[in-house]
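Trainee: Predicted model and sequence below, questions to follow.
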Amino acid sequence: MAAILQEAAAVDQALTCLAVGTDQLFAEEALAIGIALTAVIPFEGYDRCFEGVGLEAYRNLLARSARTVMMEQTGTDQEAFLAAGVRVADDSDLLIAVWDGEPAAGLGGTADVVAHAIACGRQVLQLNPFSRTVRRLAG
């Protein structure tokens, strides 16, 4: 992930929803190489979705974000997760998806966001953590 961020031409911001796991890893990698972080928060009170170390990391990354986009929740949490993921894809020139290629477990999962990005003609790179491959899906 760090190598892809470093190779991407003129990256001036990294957008993420700061979810536990690869979202938080992506944010840390971007910040480590000096890329400004934009946190796209699915809804007010999003921190209730975290606990323990994940909550601590979320709060730390949120405090280090150059910009925060607070989405307005108009449906279920899963609908809000999808809306936030769509916002990240829509506002990105390149979507880096750490994804095994499987369907989303619930609405708003990586598969849904990747499908949206591809449909909109965005560049999408898939980092498959199981096969340890990088594949261009679109763009």
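Mentor: Thanks, I have the structure now.
Trainee: rest of the way, CA atoms for contacts and neighbours
Mentor: Fine.
Trainee: I'd say T16 and P42 touch.
Mentor: No: if you go by CA atoms under 8 Å, T16 and P42 don't touch, sitting 10.4 Å apart.
Trainee: Show me what the helix or strand hosting V114 is packed against.
Mentor: Applying DSSP states H and E as the criterion places V114 in helix 110-119. Applying 3 or more CA pairs under 8 Å, 6 or more residues apart in numbering; DSSP states H and E, one finds that helix 110-119 makes contact with helix 77-90, strand 94-98, strand 123-128.
Trainee: for comparison:
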Amino acid sequence: MRLGITGHRGLSAQVERMVRDALHAGLRKYDPAELLGVRCLADGPDTWFAEAVLDSGGRIEVVVPAEQYREGLPESHRATYDELLARASEVHHTGMRASTSQAHMAGSEILVGLVDRLVAVWDGQPARGYGGTADVVTYARRTGVPVDVVWPKGSTRD
């Protein structure tokens, strides 16, 4: 089973705990030997998902949206990004240089094309900028990829 993830960054510690628990619980239904998680490894749900897949015994593939993607991530997250990138069984690139919204959406489109299902840590609201979680969910649904929404009841983004 090839699972991808998209999700909101900057969630509170309380929401993070609930999302991490939900991701771990959701992965239990899959055979670890056949589980492959795909994502760009941004801070937040991307990373939590990759860690949960690896913890369950699965493998990860990474999509790098742009050559300058790592530099656009919070400095505090870069070591985690490097560690997970090194553990990827395969790395996909968009071919773009600058880490822009267009590059991020292109990376998400590649991701959606690689997976059987998409997990979305999504509050159900419109994207706050091009390439946001809602845009990725819309793209997945338009291309026929099933989407499983994870959003703890009563949670907020801000």
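Mentor: That came through, no problem. Computed from a prediction, not measured in an experiment: that's the story for all the values here.
Trainee: and the equivalent of C17 of structure 1 over in structure 2, what does it touch?
Mentor: In structure 2, the residue equivalent to C17 of structure 1 is C40, according to TM-score structural alignment. Going by CA atoms under 8 Å, 6 or more residues apart in numbering, C40 of structure 2 touches 46, 62-65, 107-108.
Trainee: if we can go back for a sec, make CSV out of the helices and strands packed on helix 110-119 of structure 1 and add mean neighbour count.
Mentor: Listed next are these as CSV, based on neighbours: other CA atoms under 10 Å:
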stretch, mean neighbour count
helix 77-90, 21
strand 94-98, 21
strand 123-128, 19
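Trainee: Nearest approach to R48 of structure 1 belongs to which of these?
Mentor: When these are compared by CA to CA, helix 77-90 sits nearest R48 of structure 1, at 11.1 Å.
Trainee: Not including adjacent chain positions, what is the nearest residue to L18 of structure 1?
Mentor: If the residues on either side of it in the chain are set aside, L18 of structure 1 comes closest to Q24, at 5.0 Å by CA to CA, 6 or more residues apart in numbering.
Trainee: I'd guessed the one you found sits against L55; true?
Mentor: No: judged on CA under 8 Å, Q24 of structure 1 makes no contact with L55 at a distance of 10.6 Å.
Trainee: Contacts only, for F26 of structure 1.
Mentor: 1, 16.
Trainee: what about the helices in structure 2?
Mentor: With DSSP state H, the ranges of helices along structure 2 come out as 13-27, 45-55, 69-72, 78-86, 101-114, 133-142.
Trainee: V145 of structure 2 -> structure 1?
Mentor: Counting by TM-score structural alignment, V145 of structure 2 lines up with R122 in structure 1.
Trainee: again with S76 of structure 2
Mentor: Match for S76 of structure 2 (TM-score structural alignment): V53.
Trainee: Give me the neighbour count for the closest residue to V15 of structure 2 other than its chain neighbours.
Mentor: Nearest in space to V15 of structure 2, with sequence neighbours left out and distances taken as CA to CA, 6+ apart, is S155 at 6.4 Å. S155 of structure 2 has 15 neighbouring residues, counting by other CA atoms under 10 Å.
Trainee: what's the answer for G4 of structure 2, then?
Mentor: Neighbours of G4 of structure 2 (other CA under 10 Å): 28.
Trainee: again with Q68 of structure 2
Mentor: Applying other CA under 10 Å, we find 14 other residues in the vicinity of Q68 of structure 2.
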